[in-house]
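Enquirer: Turn this into a structure:
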Amino acid sequence: MNQRVLIVDDEESIVTLLKYNIEKAGFLTDVAYDGLEGLRKATEQTFDLIILDLMLPGMEGTDVCKQLRQQQVDTPILMLTAKDDEFDKVLGLELGADDYLTKPFSPKEVVARIKAILRRSNKQVPTNDKPYIKVSELLIFPEQYEATIRDETLTFTRKEFELLLYLAKHKGKVLSRDQLLSAVWNYDFVGDTRIVDVHISHLREKIEPDTKHPVYIKTIRGLGYKMEEPY
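Expert: Here you go, the predicted model:
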């Protein structure tokens, strides 16, 4: 069955270009020309990936992304923007986007990004024959994309969970920000280390008893981060 891509953009020329090249690559497409229509389609139908413009009438792309993640819609999102701005980039990823592309772009690059995101999102995570990874009171269930701490179920964005899982699988090892960028965000975001810091901060808010004195995810000054058994 062909994979389905939802294109949410208000520029008809961009939509026509994307639609032609994405369908040529073997995908099915649907289109929304404003944020509210995009949000409705994304929540009422099933898609394998969403291409979401940052600036949209009705509801901005960042708000659409935020709403989808709050409603537990974990469809991968490729965000588009006319701005080459680090704040926009970090904000989009912080809200739960999986990748980021600045206009103007080549159709080949868009198709390549789509394929790369779908490959990453469809990867099975090895679990070492165990249903979960345990770090003290923190239990991580890779196949379910879930985690609990002291029997409380935690909620993460896709990237937060992938970062948490990577840290847990390398428990006790110091991991640089560039290592984490390469492993969790792939090559696309190497150098934007602030993205890692933002996501580490969000993880700490969810798993640490005291964010001022973290016991699970330690900062190793000048090097990066390390997950430890706190108890």
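Enquirer: C-alpha from now on. contacts and neighbour counts both.
Expert: Noted.
Enquirer: residues making contact with stretch 37-48?
Expert: Residues from elsewhere that reach stretch 37-48, judged by CA atoms under 8 Å, 6 or more residues apart in numbering: 3-6, 8, 31-32, 50, 64, 67-68, 73, 75-76, 118.
Enquirer: go with 7 Å
Expert: For stretch 37-48, contacts defined as CA atoms under 7 Å, 6 or more residues apart in numbering pick out 3-6, 8, 32, 64, 75-76.
Enquirer: okay if I get those residues as JSON lines plus neighbour count and secondary structure?
Expert: Converted to JSON lines, those look like this (neighbours: other CA atoms under 10 Å; DSSP: H, G, I helix; E, B strand; the rest coil):
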{"residue": "Gln3", "neighbour count": "13", "secondary structure": "coil"}
{"residue": "Arg4", "neighbour count": "18", "secondary structure": "strand"}
{"residue": "Val5", "neighbour count": "24", "secondary structure": "strand"}
{"residue": "Leu6", "neighbour count": "23", "secondary structure": "strand"}
{"residue": "Val8", "neighbour count": "28", "secondary structure": "strand"}
{"residue": "Ala32", "neighbour count": "19", "secondary structure": "strand"}
{"residue": "Val64", "neighbour count": "25", "secondary structure": "helix"}
{"residue": "Thr75", "neighbour count": "22", "secondary structure": "coil"}
{"residue": "Pro76", "neighbour count": "22", "secondary structure": "coil"}
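Enquirer: Now show me the structure for the sequence below, then we'll compare the two:
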Amino acid sequence: MPRTILIVVQNKDLAQHISKKLREESYLVHVLEQSSVVVDQACKLEPSLIIFDAQLCYADHFAVCQALRAEPLTASIAQLLLVNSTIEITRIEHSPIQIDDYLVQPIWWEELLACVHTLVRSGKRRSQHKSSSARPGIRKKIIYPEGEQLTVNGLFIDIDHHQVTYNGRCIELNQPILFDLLLYLVRHQGVVLSRERLLQQVWGYEQVEGSRTVDVHMRWLRQKLEEDPAHPHLIQTVRGVGYCFKA
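Expert: Down below sits the predicted model:
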């Protein structure tokens, strides 16, 4: 049975593009232009995922998210927020609302689809195993020790400032998940990490069979770091298992 997704986006062109991509993946898509009707429509349609656009007023968005979490019929629905910069992510993470994941615009369609597939599947597992004390599908903000810096194989990571350089070249990781993924790889240098372990430890998701999320993000990370992404030097694939940061 096709999964239902609500899109709450004021930009009509963006809404059309997203809905077209998702319908091509056999999702049932409903586009809403007003945040005021989201809770009622969510109760009626029981979607697996709601995609919000940060262009909506922040106060309205926060109120809607809190209302969705407070309503038993919608509390376990995954929420994906489209933001315009990483600054907005920091602002939201310091607010009381709980967002399952973020995407920074402009959107990479492959990333959107990978994120949607993962959230829809993890959302199903959450709804089957509800807990009042935890929602394992929500990616928790990772807290790092203050002042920590890492240097390995020509790679320098300044954790406080979220800055990365490789052989003196500044690497811009404009998505927090890429920074978290790289840091986890470096801290487990030489260890073969399965996709399931990465989904659990970096994304905070439960195991998601068949998910391509890790592979997609690894490819982007290689494109940022490696001189020849097709023949990576730092991040190596262990066929049939996962990935390993070269020792």
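Enquirer: and the two most separated of the contacts of stretch 37-48 of structure 1?
Expert: Greatest spatial distance in the contacts of stretch 37-48 of structure 1: Gln3 and Val64, 21.5 Å, computed using CA to CA.
Enquirer: need the helices for structure 1, in chain order.
Expert: Taking DSSP state H as the criterion, structure 1 carries its helices at 12-24, 35-44, 61-70, 86-94, 107-121, 158-169, 177-184, 193-207.
Enquirer: hmm, who's touching the fifth one?
Expert: Residues outside helix 107-121 of structure 1 that contact it (CA under 7 Å, 6+ apart): 18, 21-22.
Enquirer: now do 10 Å
Expert: 3, 5, 14, 17-25, 27, 48-51, 74-78, 80, 98-101, 106, 122, 158, 184-186, 188 (CA atoms under 10 Å, 6 or more residues apart in numbering).
Enquirer: and those, which are buried?
Expert: Buried members of the contacts of helix 107-121 of structure 1, scored by 16 or more other CA atoms under 10 Å, are 5, 18-19, 22, 27, 48-51, 74-78, 80, 98-101, 158, 184-185.
Enquirer: any idea how far the spatially closest residue to Glu160 of structure 1 that is not a sequence neighbour lies from Arg4 of structure 1?
Expert: Nearest non-adjacent residue to Glu160 of structure 1, counting by CA to CA, 6 or more residues apart in numbering: His199, 6.0 Å away. Taking CA to CA, to the nearest Å as the measure, His199 of structure 1 falls 29 Å from Arg4 of structure 1.
Enquirer: one step back: Val135 of structure 1: which of the helices of structure 1 is closest?
Expert: helix 158-169 (7.1 Å).
Enquirer: And that closest one against structure 2, how far off on average?
Expert: Helix 158-169 of structure 1 differs from its equivalent in structure 2 by a mean of 1.1 Å after superposition (mean CA distance after the TM-score superposition for structure 1).
Enquirer: can you pull the contacts of Thr165 of structure 2?
Expert: 151, 154-158, 171-172, 225.
Enquirer: And it, what's its match in structure 1?
Expert: Matched by TM-score structural alignment, Thr165 of structure 2 corresponds to Thr148 in structure 1.
Enquirer: And its match, how far from Lys212 of structure 1?
Expert: Separation of Thr148 of structure 1 from Lys212 of structure 1 (CA to CA): 21 Å.
Enquirer: Mind telling me what element Lys44 of structure 2 is part of?
Expert: Counting by DSSP states H and E, the element that carries Lys44 of structure 2 is helix 38-45.
Enquirer: what does the residue nearest to Glu160 of structure 1 align to in structure 2?
Expert: That one, His199 of structure 1, aligns with His217 by TM-score structural alignment.
Enquirer: and that match, how many residues sit next to it?
Expert: His217 of structure 2 has 17 neighbouring residues, counting by other CA atoms under 10 Å.
Enquirer: Leu39 of structure 1 now?
Expert: Using other CA under 10 Å, Leu39 of structure 1 has 19 neighbouring residues.
Enquirer: I'd like the distance from it to Tyr216 of structure 1, if you could.
Expert: To Tyr216 of structure 1, Leu39 of structure 1 is 36 Å away according to CA to CA.
Enquirer: Quick check: closest non-adjacent residue to the residue positioned nearest the centre of structure 2.
Expert: For structure 2, the residue nearest the mean C-alpha position is Asp101 (4.0 Å; CA atoms, centre = their mean). Among residues not flanking Asp101 of structure 2 along the chain, Leu80 sits closest, at 5.1 Å (CA to CA, 6+ apart).
Enquirer: Looks like the one you found contacts Ile89 (just checking).
Expert: No: assessed by CA atoms under 10 Å, Leu80 of structure 2 is found out of contact with Ile89, at 11.8 Å.
Enquirer: Residues that sit against both of those two, list them.
Expert: Applying CA under 10 Å, 6+ apart, one finds that Leu80 of structure 2 and Ile89 are jointly contacted by 99, 101-103.
Enquirer: Strands - which of these land there?
Expert: 101-103 (DSSP state E).
Enquirer: dump the residue contacts of the residue in structure 2 that Asn186 of structure 1 lines up against.
Expert: In structure 2, Asn186 of structure 1 lines up with Gly204, judged by TM-score structural alignment. Gly204 of structure 2 makes contact with 100, 135-142, 197-198 under the criterion CA under 10 Å, 6+ apart.
Enquirer: Check Gln144 of structure 1 too.
Expert: Residues in contact with Gln144 of structure 1 (CA under 10 Å, 6+ apart) are 131-132.
Enquirer: can you check Phe87 of structure 1 too?
Expert: By CA under 10 Å, 6+ apart, Phe87 of structure 1 lies in contact with 194-195.
Enquirer: returning to what we had before: for the contacts of Gly204 of structure 2, give me CSV that also has distance to Ile18 of structure 2.
Expert: Below are the contacts of Gly204 of structure 2 laid out as CSV (distance: CA to CA, whole Å):
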residue, distance to Ile18 of structure 2
Asp100, 18
Arg135, 26
Pro136, 26
Gly137, 22
Ile138, 22
Arg139, 23
Lys140, 26
Lys141, 26
Ile142, 29
Arg197, 30
Leu198, 27
